[in-house]
Structure formats: structure tokens, C-alpha cells
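In: sharing a sequence plus its predicted fold:
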Amino acid sequence: MFDYQTITVVLVTFLIAGTVKGTIGLGLPTTSLVLLTLSINLPSAMALLLVPSLITNIWQAFTGSHGLEIIKRFWLFFLLSTLCVWPGAIILSVISIKYSSGLLGLLLMLYTSFSLGKKRYSINSNTEKYFSVGSGIINGVVTGMTGSFIFPGVLFLNSVGLQKEKLFQAMGILFTLSTISLAFALNQVDLLNLKQATWSSIATIPAIVGMLLGNQLRKQISEKLFQTIFLITIFVIGSYLVSKLFMG
């Protein structure tokens, strides 16, 4: 797996993913997943994103002073999102990689379509608990199957009326718990080894460099324009992953 070409792909991927994160404040796991799966299989890509994702998301989870309030309100959602990663990883270990990659592509297309759409959805307090349970279970399973933490969890958190700072911190908590759970789950089903963990740790360096570059880039270009380009790119790559299901 780790020849010179693959190593170059991994390092450049996390440099780009870090730049995206530094520019628009999110997208490191998503960017790294979609770029890596163009060159290596999905389980290996999931293993490589663990350490860079964990480090950046821990910072995001502890940014702000609303942590306890968020956990008290969404504890059931976080719990189910974390626990249900295990069955997702078990499914990943027994199905064909092309199906899990196709599912990842479909999720990316759905997420970007919702994000680019002008319509905004809202969940009221009377139904929040039910959406919390459903979103938590689905988010956990698809995280275990694809390594993507965003669907439908981010849409759920974005629909319950959180202020920007609380939403940012809530996503950080979700991503941190999901990353930790994914690491244990992949190890449990023999999809994570020491070599992958080592390269995941090394990949943190270009990711941090990219974040610093992204912080500078954000001052030079429109953040909204960059985010739109990012979402369109993710949609195109997601479409490609789905199309591979039908290729011979």
C-alpha cells in the first residue's frame, strides 16, 4: 500500500484537506476521504484520516463555552451516533468495497445538494427527540460504513435552531466522538493496523500546514465562493464514486 506514489498522494491530500479546513472552517475529513478514495480503497482511507481528524475536531469541540449545555441537550444523539459506528464497521468488513464507496458517493451528493439548496429545514422542540434518535442511529451506521460523519447528523444539528457558535462546537463534539468510535471499530474488525496509524499520525503535519495556508487564503478570497466551489467539487467526486458501481 505505502509505495512512494501512495505516500505522495496521502501527504498532498492532507495538505489540500487542511487548506480547505483553514479556509472555510470544515471539510478536512470529507476532503481527505474523497481524494484518497480516488487512489486507495475506502477502508484504508478511513484509517488514514483518523489522527488528523481527531486532532482538529478536539480543538473544535473545546472551542466555546457551550459544551455542557450542548451535551445535556443532545446526549442521546451523541450516544447513538457513537455506539452505532460498530455495526456500520461490521457491515463494511463483510460487503464489497464498491458498495460502501458508492454509498459514500451518494451521501456526499445528498449533503452537497442540501447545502447548496436555498431551502432551510427546521425541527421543532416537539419532534426534536425523535429526529435525534433517527439521526443518531443512521449517522453512526453510515460513519462505520463510509467514514463520513456529516450525514444526516450535520443536517440535524443545523435544523434545530443553534446559534453559529453552538453549531460549530456541537459539530466538533459529534466529529470527535465519531472519530474515536471509528478508530476502535476499525481496529475491532481488523481494518486498522499499526502502519496505517503511523501514517495517519504523519499526515497530521501537512494537514496543519494546510490549515495555516487556508487561514491566509481566507483573507484573500471570498469564503462563500470558496465554499461553493468546494461543495460542487465534492458533488462531482461523489457522482464519480456512485458511477463506479455501474462500471465493469
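Out: Nice, thanks for sending it over. Residues are numbered from 1 along each chain as shown.
In: please make it C-alpha for all contacts and neighbour counts, starting now.
Out: Will do.
In: now S243: how far from L106?
Out: According to C-alpha to C-alpha, to the nearest Å, S243 and L106 sit 10 Å apart.
In: those two - which one has more neighbours?
Out: L106 (18 against 13; other C-alpha atoms under 10 Å).
In: and that one, what does it touch?
Out: By C-alpha atoms under 8 Å, 6 or more residues apart in numbering, the residues touching L106 are G238, S239, L241, V242.
In: helices and strands around the biggest helix by length in the chain, which ones?
Out: Of all the segments of type helix in the chain, defined by DSSP state H, the longest one is helix 164-188. With contacts taken as 3 or more C-alpha pairs under 8 Å, 6 or more residues apart in numbering; DSSP states H and E, helix 164-188 sits against helix 50-61, helix 67-83, helix 85-94, helix 128-146, helix 153-157.
In: what's the closest of those helices to L231?
Out: Nearest to L231 among those is helix 153-157; the distance by C-alpha to C-alpha comes to 14.6 Å.
In: next up, a structure to set beside the first:
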Amino acid sequence: MTSDPLMLLAVAGVFLLAGLVKGVIGLGLPSIAIGLLGLFLPPAEAATLLVLPSLLTNLWQAAWGGALPLLLRRLAPLLLGILAGAAAAALAGLGLGAGGVQAARQALGLALLLYGLLGLSERRLTLPPRAAGWAGGACGAATGLLTAATGVFVLPAVPYLQALGLERQALLQGMGLSFSASTLALALTLSGHAALGAAQLGTSALALAPTLLGMALGQRLRLPPLLFRRVFFLSLLLLGAHLALAARG
């Protein structure tokens, strides 16, 4: 990535905002970061910047609480499915680092648009316990494919986690586990296309400071959660539409 001061300032601002959103609602770091960075960087390059901030903050989120051993067993099909789906995407040449910039940007825009629409609908699915295993594997595989192709981690993993009926802290931990697996899957996919190496990881490490500062600020804000979520999803919808339409042009 360029060492232009304005570009570095823009990247720091994106991660500060993405960290703030995650601090308030427990998710949104990858979607906000890769969506905004995708406005002025190739999506594969944006994804490399995301790797360390996303991995470390989500491991922290996953570890914060007493349900981790139980969640690891319960969510094993989802987590293994994410890794398998990303591996299949890489073998099929669908990774972010494999295709053209415009195609990757359009795929990213469409994924954000779909996520925004789903979030604004505020629909919550329910899943019978007997279906949780196979549904977790299927949702994990789909999430892994989408992660490898677009860098967006949330679909359909987050709706699946919500359908399990977990209490809030366990849900946050579950999302941390899912996003950690997706980050690892993305890193492996980028490495396979020679888009992620020591230099890119070093640059990604620089994004940790604004991300953690944003999270700390977000955790101290007292905002109406429902209003904040609606603004968040509306912003993703508009950002996704802009990326998808601009890529077509």
C-alpha cells in the first residue's frame, strides 16, 4: 500500500470507525472496514489490511465469557464449514486475490447490499435443535465461500447464530468464533493467491491501534442500540449499492 499520508489517514479513519461500530454492537468491523476501504483500494488489498485487526478483536470477543468450551462444541459444524467453504472457493479460483478488481468490487457491493437489506428487515429465524448440526455445516460452507469471494464474513453465519436462540453474551462469543474462523479462512485464501505476505501483515498490524481505540470509544458510548443498528444497516445498504453500481460502470 502507498505511504501517502492522506491515504494512511483515510485507512486509520476507516478502522477507527469500524472499531467504534464493533464496540457498540459487537459486529460490523469487517463489513465496515472492507466496504469503505473498497471505495479507494482493490478489495484484495483492503482484505489484507483487515486480517490482524479482525482476528485479534474477534478472538478477544470469543474468549470474553464463560460459554467458550460449550460453544466450541456446539458450533464445530459451522466453524469447520467456514474453513471448508473457503478452501473450496480457493480451489475453484473464486478468491479475492484471483479475479479482476471490478468483479471483486461488484461482488463485495452485492454482499453488503444483501446484508443491509437483511439487517433492516429485522427478521429472526428459529431453528429446531435437531437441525442445528447439518444447518451449521451448510451455513458455514456458504459463509466460507462468500468470505473468500468478497471478504464479508456475516452471511449466512450471523442469521444462523441468531436462530439458535443464544443469550446475548453467548451470541457475542459465537459471533467472535465465527468471525475468527472466517478471518483465518480469508488469510489462507489471500496467501494462496500471493496477496498476503510479511509486508502486508506488517501493514495490517498498523491498523490495530485505531481499531482498538475505536472499540474502546464504542464500548463507552451510550447510544440507543436499535437506532444505531438501523443506521448501521442502512449505511451498509447504501455503501453496497454504490460499490456494485460503480463497478458496473
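Out: Received the coordinates, thanks. This structure is a prediction, so every number in the text was calculated from the model and none was measured.
In: which bit of structure 1 covers stretch 125-144 of structure 2?
Out: Aligned using TM-score structural alignment, stretch 125-144 of structure 2 spans residues 121-140 in structure 1.
In: who touches the matching stretch?
Out: Taking C-alpha under 8 Å, 6+ apart as the rule, stretch 121-140 of structure 1 contacts 74, 76-86, 88, 149-153, 156, 159-161, 178.
In: out of those, which are buried?
Out: Among the contacts of stretch 121-140 of structure 1, those buried by neighbour count (16 or more other C-alpha atoms under 10 Å) are 74, 76-86, 88, 149-153, 156, 159-160, 178.
In: hmm, P225 of structure 2 is touching G26, no?
Out: No: taking contacts as C-alpha atoms under 8 Å, P225 of structure 2 lies outside contact range of G26: 10.9 Å.
In: neighbour-wise, which of these two wins?
Out: Higher neighbour count among P225 of structure 2 and G26: G26, with 21 against 11, using other C-alpha under 10 Å.
In: next, the contact list for that one, please.
Out: With C-alpha under 8 Å, 6+ apart, G26 of structure 2 has these contacts: L172.
In: can you tell me how far it is from H242 of structure 2?
Out: 25 Å.
In: same check, this time on P225 of structure 2
Out: 26 Å.
In: one more: M7 of structure 2?
Out: M7 of structure 2 is 20 Å from H242 of structure 2, by C-alpha to C-alpha.
In: now swap in Y115 of structure 2 and tell me
Out: As judged by C-alpha to C-alpha, Y115 of structure 2 and H242 of structure 2 stand 14 Å apart.
In: of these two, who's got more company?
Out: Legend: neighbour count by other C-alpha under 10 Å for Y115 of structure 2 and H242, higher for Y115 (22 against 16).
In: aligned partner of the more buried one in structure 1?
Out: In structure 1, Y115 of structure 2 lines up with Y111, judged by TM-score structural alignment.
In: ditto for V14 of structure 2
Out: Aligned partner of V14 of structure 2 by TM-score structural alignment: T13.
In: let me see the contact set for that match.
Out: T31, S32, L35, L36.
In: that one is in what secondary structure piece?
Out: helix 4-24 (DSSP states H and E).
In: how many other residues sit next to L29 of structure 2?
Out: 29.
In: what do you get for G93 of structure 2?
Out: Neighbours of G93 of structure 2 using other C-alpha under 10 Å come to 16.
In: how close does it get to H193 of structure 2?
Out: On the measure of C-alpha to C-alpha, G93 of structure 2 and H193 of structure 2 end up 9 Å apart.
In: how about L186 of structure 2?
Out: 11 Å.
In: and the two? which has more neighbours close in?
Out: Neighbours per residue (other C-alpha under 10 Å) separate L186 of structure 2 from H193, with L186 holding more: 35 against 16.
In: map the more buried one onto structure 1.
Out: Looks like L186 of structure 2 aligns to L182 there (TM-score structural alignment).
In: I'd say that match and V142 touch.
Out: No: in this structure L182 of structure 1 lies outside contact range of V142 using C-alpha under 8 Å: 10.7 Å.
In: what is in contact with those two at once?
Out: V85.
In: who wins for most neighbours among the contacts of T13 of structure 1?
Out: Neighbour-wise, these (other C-alpha under 10 Å) top out at S32, 26 neighbours.
In: next up, the contacts around that residue.
Out: Contacts for S32 of structure 1 (C-alpha under 8 Å, 6+ apart) come out as T13, F14, I16, A17, A45, L49.
In: against I138 of structure 1, how distant is the fourth one?
Out: What that stands for is A17 of structure 1. For A17 of structure 1 relative to I138 of structure 1 (C-alpha to C-alpha), the value is 25 Å.
In: these two: which is more packed in?
Out: Per other C-alpha under 10 Å, whichever of A17 of structure 1 and I138 has more neighbours is A17, with 29 against 18.
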